[in-house]
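**Q** Attaching a predicted model along with its sequence, questions to come.
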Amino acid sequence: MANHKSAEKRIRQTATRTEVNRARVSRIRTFLKKVETAISSGNKAAAGEAFKEAQPELMRGVSKGVLHANTVSRKLSRLSSRIKALA
């Protein structure tokens, strides 16, 4: 256990940040799942709409530091190409 006031504060801050970041990642996963289900249903319009809603969430994850920029770029690229492949 922490012996210094500053260490105790760091523990509190870490717990708060962890909670916020987990919620953020969970929200991102939800948006991705919506895109995946739209793609699997074969509805190009719904998939495109879900993709447009998911993009800002993913980029927000990058700016907040919960996801790596290249990871998000890769995910967006793959989703985009799968949506374009829908006829």
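**A** Done, it's in.
**Q** For the rest of this, base every contact and every neighbour count on C-alpha atoms.
**A** Fine.
**Q** all helices of the chain, in order?
**A** In the chain, helices defined by DSSP state H lie at 5-41, 44-64, 69-85, listed in chain order.
**Q** Now do the buried residues in the second one.
**A** The neighbour-count check on helix 44-64 (16 or more other Cα atoms under 10 Å) flags 44, 46-48, 50-51, 54-55, 57-59, 61-62 as buried.
**Q** Over to the last one?
**A** Of the residues in helix 69-85, 72, 76, 79-80, 83 count as buried by neighbour count, 16+ other Cα under 10 Å.
**Q** Just list the residues touching the residue nearest the centre of the chain, thanks.
**A** The structure's the chain has its C-alpha centroid closest to Ile28; by Cα atoms, centre = their mean the separation is 2.9 Å. For Ile28, the contacting residues are 54, 57-58, 61, taking Cα atoms under 8 Å, 6 or more residues apart in numbering as the criterion.
**Q** hold the first one in mind and look at this next one:
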Amino acid sequence: MANTAQSKKRARQSEARYDVNKARRSRIRTFIRKVEEAIASGNAEAALAALRAAQPELDRGVTKGILHANTVSRKMSRLASRVKALATPAS
């Protein structure tokens, strides 16, 4: 347990940031899930719209320190390629 005033304050701040970060992580996962569901339904337009909505949320996660930049880059790349494959007719 924290003993000094500074360590007590840091513990309080840590708890507060944990709650904010948890909410933001959940929000990001929701946006990703919406893209996944649109891809699964086979609706290319909905998947593209969901992907465009998810991209700024993922980027915000990087700037806020929730996710690593390479993680977001990888996720966006994989989602974009799946949406693109859905949009182009299979030959």
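**A** Cool, the structure landed. In this text the structure is predicted, and so the values were computed from the model without any measurement.
**Q** With distance to Asn21 of the first structure as extra columns, can I get the contacts of Ile28 of the first structure in CSV?
**A** Output for the contacts of Ile28 of the first structure, formatted as CSV (distance: Cα to Cα, whole Å):
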residue, distance to Asn21 of the first structure
Ala54, 17
Glu57, 13
Leu58, 13
Gly61, 9
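**Q** and of the residues you listed, the nearest to Ala87 of the first structure?
**A** Ala54 (21.2 Å; Cα to Cα).
**Q** how close does the spatially closest residue to Gly42 of the first structure that is not a sequence neighbour sit to His68 of the first structure?
**A** The shortest distance from Gly42 of the first structure to any residue that is not its chain neighbour, by Cα to Cα, 6 or more residues apart in numbering, is 6.6 Å, and that residue is Leu86. According to Cα to Cα, to the nearest Å, Leu86 of the first structure and His68 of the first structure sit 28 Å apart.
**Q** ok, now Arg60 of the first structure?
**A** Distance of Arg60 of the first structure to His68 of the first structure, computed by Cα to Cα: 11 Å.
**Q** can you list contacts of stretch 12-24 of the second structure?
**A** For stretch 12-24 of the second structure, contacts defined as Cα under 8 Å, 6+ apart pick out 61, 66.
**Q** now do stretch 71-79 of the first structure
**A** Residues from elsewhere that reach stretch 71-79 of the first structure (Cα under 8 Å, 6+ apart): 35, 51, 55, 58-59, 62.
**Q** ok, now with 7 Å
**A** With contact meaning Cα atoms under 7 Å, 6 or more residues apart in numbering, stretch 71-79 of the first structure is reached by Leu58.
**Q** Read off where it ends up in the second structure.
**A** The alignment of stretch 71-79 of the first structure onto the second structure (TM-score structural alignment) covers residues 71-79.
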